[in-house]
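Undergrad: Below: sequence and its predicted model.
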Amino acid sequence: MNPGAGRLLVVLAAGVALAGTVLDFERRDAGTPSTAGDDNAPDTYMVNARIKQFGADGKLRHVINADRFTHYPKTDVTTLVAPQIDLREVGDTPWQITSQEGRILPATVPDASERIELAGDVLATRKGAHDPVSINTDALFVHPDDNYVETDQPVVIEDQRGRTTAAGMQAWLDPGRYVLHGRTNLRVESLLTPAREPN
């Protein structure tokens, strides 16, 4: 073999190895583990991105913002870092829901609505001037197409009438209907505040 050609092959091989090392480092640096033979490796990343969902009537239904979206094709799950969900079709004042992390889950049956699982300091707020509400819990399932949320974790609900604690909750946000759940060691309790006289 020509000595020059041999040196060229060595240089090319070293370049390919270096490129592979750099790519692997970048994947790890982005917070995504690189596992040999992983059959559910992510296929899509989005950083500081926004997803908008429109209804059949062309109106905006909800918006999902997150610091990072990562989609895993085998399970069809999308993980979220610092998600913020805005539900736009709930009356005149939209709800905003934030958490530390979350997952967009695939439908369990055909034609089922999308589900979003949120975890870590979940806060749902409606900031309307007439009837502001806040809901705080450690975990929450959101069905954005139905404007429905639920949790089996302890929850605190605060509004102009006072503060309510419960062991779990189901909430239909359109009509503002709540079903609160209690347990033996954590009953549903409400602390009502006196109504303020108008100025």
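TA: Great, that's in hand. Numbering: from 1, shown residues only.

Undergrad: drop to CA atoms for contacts and neighbour counts, all remaining ones
TA: Fine.

Undergrad: Report the contact partners of the residue nearest to the spatial centre of the chain.
TA: Central residue of the chain (C-alpha atoms, centre = their mean): Gly102, 3.5 Å from the mean position. Residues near Gly102 by C-alpha atoms under 8 Å, 6 or more residues apart in numbering: 79-83, 116-119.

Undergrad: Presented hereafter is structure B, for comparison with structure A:
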Amino acid sequence: MPNRNSILIAFLMLTLIGIGYWAYDSNLHVGAQKKPPLVRENADYYLIDTQITQYDKAGELDYILTSNSITHYPHNDTTLLQTPHVESFSDPQKPLVADALNGKLLPGNQDIELWDDVVMTQADLNNGSKVRMDTDFITIYSEKGLAVTDRPVLITNDTGRTRAIGMEAFYKESLVKLKSRVRGFHEPKP
């Protein structure tokens, strides 16, 4: 009888050990079978000498973007631009023109980042004045009529020059907010 009890206890122990190992081993295989989804990070199209015309929700011309080349990446829906030239018509009386060496259309194709030798000019067709803004990086939010940078900026107009670190330019309203280290000079028109 004692031999029979020890065989039964040994059998139960081996069964419990087998069940424990099976549960542990199956958890290892379940984790190994889950693979991360395959993300395609290469470009899905590339165009040379391109012009993009964007209209707003009311069907009015919003902006025209020309670029030497554009490359679209579907995994994050961004489009890289080489030597972009943007003409914004959100206010037909005060058109905004922006040029840079590089740029990127952000997801949704409404907002644009420009960097490397960024030059923005805005002319007021009513009074003939012109403002030029130079920086090395800026983001243009076309629906808001806003251009934002945290980098150094130089603003030049008919009556002076102003330097600052950081800027918010509400170009539809012809309003510029400078963030810090503002320095400049102003010469009134005779």
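TA: Received the coordinates, thanks. Bear in mind that the values here come from a model prediction, so they are computed numbers and not experimental data.

Undergrad: Any chance of the contacts of Gly102 of the first structure in CSV with secondary structure, distance to Asp39 of the first structure and neighbour count as columns?
TA: Below are the contacts of Gly102 of the first structure laid out as CSV (DSSP: H, G, I helix; E, B strand; the rest coil; distance: C-alpha to C-alpha, whole Å; neighbours: other C-alpha atoms under 10 Å):
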residue, secondary structure, distance to Asp39 of the first structure, neighbour count
Thr79, strand, 17, 22
Leu80, strand, 20, 26
Val81, strand, 22, 19
Ala82, coil, 26, 18
Pro83, coil, 26, 25
Ile116, strand, 23, 21
Glu117, strand, 23, 20
Leu118, strand, 25, 29
Ala119, strand, 26, 19
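
Undergrad: What remains of these once you look at the second structure?
TA: Among these, the contacts conserved in the second structure (both residues aligned by TM-score structural alignment, their matches' C-alpha atoms under 8 Å) are 79-83, 116-119.

Undergrad: Turn these into JSON lines, including distance to Pro132 of the first structure.
TA: Putting those into JSON lines (distance: C-alpha to C-alpha, whole Å) gives the following:
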{"residue": "Thr79", "distance to Pro132 of the first structure": "30"}
{"residue": "Leu80", "distance to Pro132 of the first structure": "27"}
{"residue": "Val81", "distance to Pro132 of the first structure": "26"}
{"residue": "Ala82", "distance to Pro132 of the first structure": "23"}
{"residue": "Pro83", "distance to Pro132 of the first structure": "21"}
{"residue": "Ile116", "distance to Pro132 of the first structure": "23"}
{"residue": "Glu117", "distance to Pro132 of the first structure": "24"}
{"residue": "Leu118", "distance to Pro132 of the first structure": "22"}
{"residue": "Ala119", "distance to Pro132 of the first structure": "23"}
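
Undergrad: quick one: the helix or strand where Glu87 of the second structure lies to the first structure mean distance?
TA: For Glu87 of the second structure, the element it lies in under DSSP states H and E is strand 85-88. Here the mean offset of strand 85-88 of the second structure against the first structure after fitting is 0.6 Å, by mean C-alpha distance after the TM-score superposition for the first structure.

Undergrad: For the second structure, which segments count as strands?
TA: 45-55, 61-73, 78-82, 85-88, 96-99, 102-105, 111-123, 130-141, 146-157, 160-170, 175-186 (DSSP state E).

Undergrad: Fine by me, thanks again.
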